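Asker: I would like the atomic coordinates for the input below:
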Amino acid sequence: MSDPAPILSLVIPCYNEEGNLRHLIAAIREAVDPLNLPYEVVITDDCSKDNSWNILKDLAAKDPRIRVQRFVFNCGESAASWAGLKAARGQYLVTLDADLQNDPRDLPKFIEALKSCDCVCGTRVESRGQGDNIVRIISSRIANSVRNKLSGEKISDAGCTYRAFKRECIGNLKFFKGMHRFLPTLFKIEGHTVTEIAVSNNPRFAGKSNYGVWNRLFASFYDLLAVRWMKKRMFRFEVAEKIN
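Answerer: Okay, here's the model as predicted:
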């Protein structure tokens, strides 16, 4: 008998995370298995330079719920996230990082919150000091303030990519570099409802962060302007009736 189709897909971009991957999968199993919910883990290796891909292949060989893919060349977090979302089969999609700063133990809270909205965004406002140094905290706050100011949003932690949403949220989206930072705004443009829940922010388990002040603010500035333009110019429509 074949495994049931997954209801939940955990989508994870990966770049040089060899020290985290086995611990990440163990933490996901511990959090999700008790829910008795068919799930899959889709991990996209963004052409890592370490041993990540060999570890991913080993994990996938031992558990059919783990599906992995690898880019030919490094494409960035947005591309790895989008490739995973396109490959995912679940009714509900969850994006999280591979470094274990996003705690899988928060997953039940996301699933519960999805009962009343289309997208649930994690916010680390209360827990930020638990896992990050002062430079990352300040750079994140500056970036979040600028994004909200220019995009007209009120998202308390736009830099947190720990999110859960229904599959239909990505149905009409078009991929562009940097899009992972703006998914809540893009979902709202499409008419979907978005809410936030507080999540933990653990210290990085192993390896080092690939993102700093430049990535959080300056490198995404042109993407932010594009999203601002889309928010003002895009329109939605619904067909009331069709004949032939």
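Asker: Going by C-alpha atoms from here, please, whenever you check contacts or count neighbours.
Answerer: Noted.
Asker: Just the helices from this protein, written as ranges.
Answerer: 21-32, 52-62, 77-87, 107-113, 128-131, 134-151, 183-189, 213-216, 221-233 (DSSP state H).
Asker: Go through the fourth one and flag the buried ones.
Answerer: Neighbour counts over helix 107-113 (16 or more other C-alpha atoms under 10 Å) mark Leu107, Phe110, Ile111, Ala113 as buried.
Asker: and the gap between the first one and Ile7?
Answerer: Which is Leu107. To Ile7, Leu107 is 14 Å away according to C-alpha to C-alpha, to the nearest Å.
Asker: before we move on, what about the second one?
Answerer: Summarising the geometry, the distance separating Phe110 from Ile7, computed by C-alpha to C-alpha, is 14 Å.
Asker: what do you get for the last one?
Answerer: Taking C-alpha to C-alpha as the measure, Ala113 falls 15 Å from Ile7.
Asker: picking up where we left off before, now, which of the buried residues of helix 107-113 sits nearest Lys49?
Answerer: Leu107 (29.5 Å; C-alpha to C-alpha).
Asker: Here is the second sequence; please produce its structure so I can put it next to the first one:
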Amino acid sequence: MDLSIVIPLLNEAESLPELCAWICRVMDENGYSYEVILVDDGSTDESWEVIKTLHRENPLIKGIKFQRNYGKSGALNEGFRAAQGDVVITMDADLQDSPDEIPGLRSMILNDGYDLVSGWKKKRYDNTLTKNLPSKLFNAATRSVSGIYLHDFNCGLKAYRQKTVKSIEVYGEMHRYIPVIAKWAGFRKIGEKVVEHRARKYGVTKFGLSRFVNGFLDLASITFVGKYGKKPMHFFGLWGTLCFLIGFISITYLIIGKIVDPEVSLSNRPAFYIGLTVMIIGSQLFLAGFLGELISRNAPGRNLYLIEEKTGLG
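Answerer: From the prediction side, this is the model:
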């Protein structure tokens, strides 16, 4: 199968018929074999009834319905698990992403060798201060931390090689960081394509300002897990040891000073208590790393490694 189109949605009953008709038209014009996977993330409108109707009319349109709202990351993860196409395309269901971009994205994966291609909505139709300014800060911070130079990490229109989506897990609110997750999994060829952004035709946006606060917390989390998930002692042990040594040296210096001059009081010197506190913090960090190592070594995925290729082996 050429393509799997994965579309997470929440309360998009009005847009689904038009979106699916548009996708099917593009697929037929290009002669692609395809499937459309609509993942209903706990909609409270008629979205699921619309999906079932669309499936009856075209069996290539498939649906997954969550019992309640789990979020976009969960919807994408289930869509990725179900996808069978050589290339997997994700897009939003609100008609702001154009299906006409699919052939170009597919070509970049199959012909140019990219593992992941992210859309860049260079010209937007939602240029509001409350949305664009936090988005620019978010993208700048993600570029700086991850070393992946994309303009729009949060664009829903993306293309993936099948192996990429089958090798990653998206959970929580990590859909914003799929390029980062893919990079940590070893998929280094990540590209970008300028795509059309269309004004919302139906309904209202499902995202608020809170997603940007959560986004920065998720960035810290995914960066830490990516670097130290299998070796937590390298982080906690390092900083714990440094803190303990700094505190120990400070306390030793003060004690030597007390021995040299017995008139000097330790209990009246703030440096003494600061040194003790730093030593305690260092010990706690070291113990956190030790416990992290115990958990990591007993985790089911402790020896799970992605193999790119083998030769001469069965």
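Asker: TM between them?
Answerer: Overlay of the two chains. TM-score (TM-score structural alignment, normalised by the length of structure 1): 0.89; 236 aligned residues with a C-alpha RMSD of 2.1 Å.
Asker: Stretch 89-98 of structure 1 corresponds to what range in structure 2?
Answerer: Following TM-score structural alignment, the aligned partner range for stretch 89-98 of structure 1 in structure 2 is 84-93.
Asker: can you map out the strands along structure 2?
Answerer: According to DSSP state E, structure 2 carries its strands in the segments 3-9, 34-40, 61-65, 87-90, 116-120, 158-161, 190-194.
Asker: I'd like those strands written out as a markdown table, with mean neighbour count and distance to Ile274 of structure 2 added.
Answerer: Listed next are these as a markdown table, based on neighbours: other C-alpha atoms under 10 Å; distance: least, C-alpha to C-alpha, whole Å:
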| stretch | mean neighbour count | distance to Ile274 of structure 2 |
| --- | --- | --- |
| strand 3-9 | 25 | 51 |
| strand 34-40 | 25 | 54 |
| strand 61-65 | 18 | 55 |
| strand 87-90 | 27 | 52 |
| strand 116-120 | 25 | 48 |
| strand 158-161 | 28 | 51 |
| strand 190-194 | 19 | 47 |
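Asker: Pipe those into a markdown table and attach distance to Leu54 of structure 2 per row.
Answerer: Formatted as a markdown table, the strands of structure 2 follow (distance: least, C-alpha to C-alpha, whole Å):
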| stretch | distance to Leu54 of structure 2 |
| --- | --- |
| strand 3-9 | 14 |
| strand 34-40 | 10 |
| strand 61-65 | 7 |
| strand 87-90 | 19 |
| strand 116-120 | 27 |
| strand 158-161 | 23 |
| strand 190-194 | 30 |
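Asker: between the ones you listed, which gets nearest to Ala288 of structure 2?
Answerer: Between those, strand 190-194 lies closest to Ala288 of structure 2; by C-alpha to C-alpha that is 34.5 Å.
Asker: residues in contact with that closest one?
Answerer: Strand 190-194 of structure 2 is contacted from outside by 105, 114-122, 148, 150, 179, using C-alpha atoms under 8 Å, 6 or more residues apart in numbering.
Asker: and the end-to-end length of stretch 82-101 of structure 2?
Answerer: Stretch 82-101 of structure 2 stretches 22 Å from its first residue to its last (C-alpha to C-alpha).
Asker: and Phe66 of structure 2, what does it touch?
Answerer: Residues near Phe66 of structure 2 by C-alpha under 8 Å, 6+ apart: Val39, Asp40, Asp41, Gly42.
Asker: Could you check which residue of structure 2 pairs with Gly178 of structure 1?
Answerer: The alignment partner of Gly178 of structure 1 in structure 2, by TM-score structural alignment, is Glu173.
Asker: these two touch, right, that match and Gly71?
Answerer: Yes: with contact defined as C-alpha atoms under 8 Å, Glu173 of structure 2 reaches Gly71; the gap is 7.3 Å.
Asker: May I have the residues that are in contact with the most centrally placed residue in structure 1?
Answerer: Centroid check for structure 1 by C-alpha atoms, centre = their mean gives Thr95 as the closest residue, at 2.8 Å. Thr95 of structure 1 sits next to Leu10, Val11, Ile12, Ser81, Thr161, Tyr162, Arg163, Ala164 when contact means C-alpha under 8 Å, 6+ apart.
Asker: go with 7 Å
Answerer: Leu10, Val11, Ile12, Thr161, Tyr162, Arg163, Ala164 (C-alpha atoms under 7 Å, 6 or more residues apart in numbering).
Asker: And Asp152 of structure 2? What does it align with in structure 1?
Answerer: The pairwise alignment with structure 1 assigns Asp152 of structure 2 to Asp157, based on TM-score structural alignment.
Asker: which non-adjacent residue is nearest its match?
Answerer: Spatial nearest neighbour of Asp157 of structure 1, excluding adjacent residues (C-alpha to C-alpha, 6 or more residues apart in numbering): Thr123 at 5.1 Å.
Asker: Distance check, the aligned residue in structure 2 for that neighbour against Val194 of structure 2.
Answerer: By TM-score structural alignment, Thr123 of structure 1 lines up with Trp120 in structure 2. For Trp120 of structure 2, the distance to Val194 of structure 2 (C-alpha to C-alpha) stands at 5 Å.
Asker: If you tally nearby residues, what's the number for the residue mapped onto Cys169 of structure 1 from structure 2?
Answerer: Aligning on TM-score structural alignment places Cys169 of structure 1 opposite Thr164 in structure 2. Thr164 of structure 2 is flanked by 20 other residues according to other C-alpha atoms under 10 Å.
Asker: Distance of the residue lying closest to Thr164 of structure 2 once chain neighbours are set aside relative to Lys183 of structure 2?
Answerer: For Thr164 of structure 2, ignoring the flanking residues on the chain, the nearest one in space by C-alpha to C-alpha, 6+ apart is Asp115 at 6.5 Å. Distance of Asp115 of structure 2 to Lys183 of structure 2, computed by C-alpha to C-alpha: 10 Å.
Asker: Neighbour count: these two, which is higher?
Answerer: Neighbours around Asp115 of structure 2 and Lys183, counted as other C-alpha under 10 Å, are more numerous at Asp115. The numbers are 25 against 21.
Asker: Make a markdown table out of the helices of structure 1 and add distance to Asn202 of structure 1.
Answerer: Below are the helices of structure 1 laid out as a markdown table (distance: least, C-alpha to C-alpha, whole Å):
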| stretch | distance to Asn202 of structure 1 |
| --- | --- |
| helix 21-32 | 12 |
| helix 52-62 | 21 |
| helix 77-87 | 20 |
| helix 107-113 | 14 |
| helix 128-131 | 5 |
| helix 134-151 | 13 |
| helix 183-189 | 23 |
| helix 213-216 | 19 |
| helix 221-233 | 27 |
